[in-house]
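Colleague: predicted model follows, preceded by the sequence.
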Amino acid sequence: MVTIKKNEKTGLWWIRLSLGTDKNGKRIQAYFSSKRKQEVEFWIAEKMTARRDGTIGKVIQVRTMAQLFEVWLEDHVRLTKAETTYHSYQSIIKQIPEWFMKLKVDRVEAIHAQRLLADWSRTSLKASTINSRRAILVGMFSWAIRMNNYKGPNPFSAVSKLNEGLKEMQTYSAEQLATYLRTARDVMTTGNYAAVMLISYTGLRAREATALRWSDIDFERMVIMVKRTAIEVKGGHAFSNTKGKKVRVVTISPHVAEELRRIRTEQRYNSLRMGWRNEEDLICLGVNGAYLWHSGLRRRHIETVKAAALPSITLHGLRHTHASLLMEMGVHAKVIQERLGHADATLTMDTYAHVLHTLQSDTASQFEHLLERKRTAQPSGS
């Protein structure tokens, strides 16, 4: 996915494109800026056309895995995936051992893939995390095969996934969540509390919550328009499309609307008192109106859990808690799917299968009680 950015100081729209490598294996990069965004879009279209018809030197056969990863990231992932995905993959590649990065592409075999997974398993990485990385590498080699950068069977497809064991999803009961939120209101700054309150009551992802703007709230209709997610990179932050690349509408309760109005009033008061401005119109703010970083929010969450003397769950566990409680209430999986922004209801059902198991046990008992009442209600001898 290509993202056009705006320099707030100069007012210029700009883009930096990676267009493959030249005959010597050197990356081809091009930069363009203009006061008009449309001119930048036209420039991108021209460059991509030149890239396809061969005017710009096309990617030649790569030699090492390090080169292959670079070409895959810049020529495929950046242009076809969400920006958050690009940065996520970039982070994973940085954690691949040097011995693997130095391998000649045409020498990579299943034994090397197996060794890489084994190296990761000897660290603190969970089996589920390693399996997720394996799936990404399966996709990368499938792309390399299609691009004629790798010949032979996919080495990561030949390696089995690690045994993840029984998945235990840590969530809170309704009582525990209420305790957590009361404690958060007392011990967190307003911006941090706003984030965890929104995650708990709406099921937003953490970076969706920190990307919310006041203009995304419709207090008359009592809904939130989830339009973007926050991206954190070295040196700053930005905003991009949500994971599903779609705007979704999430309803809010009167209590959440009341809390948001209170937070907005407090935010405006602090802005006037301390002399800072909320330039990005964000709901969840850090100190002095700054962007609320995910790492800081995660630390405040851990501190709040300890202060509330509750079992430990992750920040993402608040989103799982929201969905699990909705399912226990009998809310249809399709409604929960749309609220969470899942691709389809099947993913929702698979993710919260543990809740369905509990509900099935209750259903069996309820059915038995129903028949028991019918039997006792029948007159004897009939």
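Modeller: Everything's here; your move.
Colleague: switch to C-alpha atoms for all contacts and neighbour counts from now on
Modeller: Fine.
Colleague: can you get me a residue count around I92?
Modeller: By the other Cα atoms under 10 Å criterion, the neighbourhood of I92 contains 11 residues.
Colleague: work out for me the element it sits within.
Modeller: Assigned by DSSP states H and E, I92 belongs to helix 83-93.
Colleague: what is that helix packed up against?
Modeller: If you count contacts as 3 or more Cα pairs under 8 Å, 6 or more residues apart in numbering; DSSP states H and E, helix 83-93 packs onto strand 228-233, strand 236-241.
Colleague: roughly how far is the helix or strand just after it from the heart of the chain?
Modeller: Using DSSP H and E, the helix or strand that directly follows helix 83-93 along the chain is helix 98-101. Put simply, helix 98-101 sits 28 Å off its chain's centre (Cα atoms, centre = their mean, to the nearest Å).
Colleague: what residues of the helix or strand following helix 98-101 count as buried?
Modeller: Later in the chain than helix 98-101, the nearest helix or strand by DSSP H and E is helix 110-121. Residues 112-114, 116-117, 120 are the ones in helix 110-121 that count as buried (16 or more other Cα atoms under 10 Å).
Colleague: closest to T179 among those residues?
Modeller: The closest of these to T179 turns out to be W120 (Cα to Cα; 37.5 Å).
Colleague: thought N131 was touching that closest one, still the case?
Modeller: No - using Cα atoms under 8 Å as the test, W120 is too far from N131 to be in contact (10.3 Å).
Colleague: comparison target below:
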Amino acid sequence: MAYIYKRDKKWGYTVSLGIDPLTKRQKQKTKATFKTRKEAVSAARKLEAEIENGTYVEETKMTFEAFARQWIENYALNAKISSVRARSKEMNLFISEWGPYPLKKISKQVYHRRIIELSEKYSRNYVSGIHACGRMIFSHATELGLIKINPTENIRLPKYIAKVEELESQEDEIKFLEKEELAQFLRLANTNGLEMDYLIFTTLAYTGLRIGELLALKWTDFDEEKGTLRVTKTLYNPKNNIKEYELLTPKTTGSIRTIKIDEKLIKMLKRHEIKQKETKLKIGNFYVDNNFIFSRNDGHPQLRKVVETRLKRLLKMANINKNITPHSFRHTHTSLLIEAGVGVKEIQQRLGHTDINTTMNIYAHMTANMEEKASHQFSKLMKDLL
């Protein structure tokens, strides 16, 4: 039974919460902020009903930052370091706004307003990731019984409508080299490339590997007799430090795969293996031998930044004015598979897409590009005829 009282012109209540299982002492909830006795009685009855039904939650006084820091530590126990790094960045966008703010005071309105602010500043994909992070934080707080209401529930991202100017100037998201451009690029990499350039870019173009997967390859992943490369890991090195890298599991479970490679690439890898063994003998104990295929002359795996820099150098020499990245060779490989008549399911398995929709989106984009190219070629043919 609630105790109702009046103090300093305000009405209040005291309600028993039962015996604390840890301290074995009586716990009470007191609140004295009501203007009338009727309001205090109504609030007390509501609280007693929650206690009786087992739905009462004693909300925490913890700040958002304090809880978020605890959450990321818990998240890190079962997540890749790359995922933790990404989630930490997203989490900090909330901390910068709500750091000292009590966790329980962040309402749906407050959360929604922050999502709108971020949507005006960042891309939809990035905000989607930020929102996912927010949902995880508040869902965890709700599960622990620290807050009554999850402010992220039923919150949707604002609908993004591009301006006409943006649509007109927007370039295709999927960048790749046409077959003729690839041939020109690889010829140049062979004649004017720096050490391993020709092998690296040929491997990317002929396999569709992600750059992290390629740099993580070891000689044990290469089977000369079967003509395959086994993908089981990816190189994580955000600081581009030759010693501070980690080998992580691939992006998805479907990314673990065995890729069939052609005779040309097999021969290139064998020549590279012989050359690498000569380097080991020459350098001796200074060579850090971790069995990487694409290693530097000191044995450490090659840096992604080096590959990107060398790619820009060769693109400039080839007069290819496209925003091509190492990942673009993955799309280039896909376009060549489509042109060769390879089916969607086979492409999915070769690229290591767990979700068929990922493959289908790329496939649709590539085929649309090929259809447009065919249309232009037909128009040119007819003009020449007429």
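Modeller: Thanks, I have it. Because the structure is a prediction, the values reported are computed rather than measured.
Colleague: re earlier: ok, residues contacting the helix holding I92 of the first structure?
Modeller: By Cα atoms under 8 Å, 6 or more residues apart in numbering, the list of residues contacting helix 83-93 of the first structure from outside reads 1, 3, 69, 73, 77-78, 133, 231, 233, 240-241, 243.
Colleague: check those residues for burial and list the buried ones.
Modeller: The neighbour count (16+ other Cα under 10 Å) marks 1, 69, 73, 77-78, 133, 231, 240-241, 243 as buried among these.
Colleague: who touches stretch 113-123 of the first structure?
Modeller: By Cα under 8 Å, 6+ apart, the surrounding residues in contact with stretch 113-123 of the first structure are 96-97, 100, 127, 130, 134, 155-156, 159.
Colleague: between the residues you listed, which has the most around it?
Modeller: Ranked by neighbour count under the definition other Cα under 10 Å, the contacts of stretch 113-123 of the first structure are headed by F156 with 26 neighbours.
Colleague: secondary structure class for it?
Modeller: Taking DSSP: H, G, I helix; E, B strand; the rest coil as the rule, one finds F156 of the first structure in the coil state.
Colleague: burial measure for the residue nearest to it when sequence neighbours are not counted, as a count.
Modeller: The shortest distance from F156 of the first structure to any residue that is not its chain neighbour, by Cα to Cα, 6 or more residues apart in numbering, is 5.3 Å, and that residue is V138. V138 of the first structure is flanked by 19 other residues according to other Cα under 10 Å.
Colleague: quick one: stretch 255-268 of the first structure aligns where in the second structure?
Modeller: Applying TM-score structural alignment, one finds that stretch 255-268 of the first structure aligns to the residue range 264-277 of the second structure.
Colleague: give me the mean deviation of that stretch from the first structure.
Modeller: Relative to the matching residues in the first structure, stretch 264-277 of the second structure has an average distance of 1.6 Å after the fit, by mean Cα distance after the TM-score superposition for the first structure.
Colleague: residues in contact with that stretch?
Modeller: With contact meaning Cα under 8 Å, 6+ apart, stretch 264-277 of the second structure is reached by 199, 202-203, 206, 224, 227, 293.
Colleague: tell me which of these is nearest to T334 of the second structure?
Modeller: For the contacts of stretch 264-277 of the second structure, the minimum distance to T334 of the second structure (Cα to Cα) is 9.7 Å, reached by Y206.
Colleague: so which strand or helix has the equivalent of that closest one over in the first structure?
Modeller: Pairing criterion TM-score structural alignment: the partner of Y206 of the second structure within the first structure is identified as Y201. Y201 of the first structure belongs to helix 190-202 when elements are defined using DSSP H and E.
Colleague: same check, this time on L370 of the first structure
Modeller: Assigned by DSSP H and E, L370 of the first structure belongs to helix 353-377.
Colleague: one more: E280 of the first structure?
Modeller: In the assignment (DSSP H and E), E280 of the first structure maps to no helix and no strand.
Colleague: what about it, distance to V196 of the first structure?
Modeller: Between E280 of the first structure and V196 of the first structure the distance is 20 Å, computed by Cα to Cα, to the nearest Å.
Colleague: the two: who's more crowded?
Modeller: Relative neighbour count places V196 above the other of E280 of the first structure and V196, with 31 against 14, counting by other Cα under 10 Å.
Colleague: the stretch 251-386 of the second structure: helices as residue ranges?
Modeller: Assigned by DSSP state H, counting those that start in this stretch, the stretch 251-386 of the second structure shows helices spanning 263-283, 304-317, 328-339, 344-351, 356-385.
Colleague: nearest residue to L282 of the first structure in space, please, no chain neighbours.
Modeller: Once its chain neighbours are removed from consideration, L282 of the first structure has its nearest residue in R213; the separation is 4.3 Å (Cα to Cα, 6+ apart).
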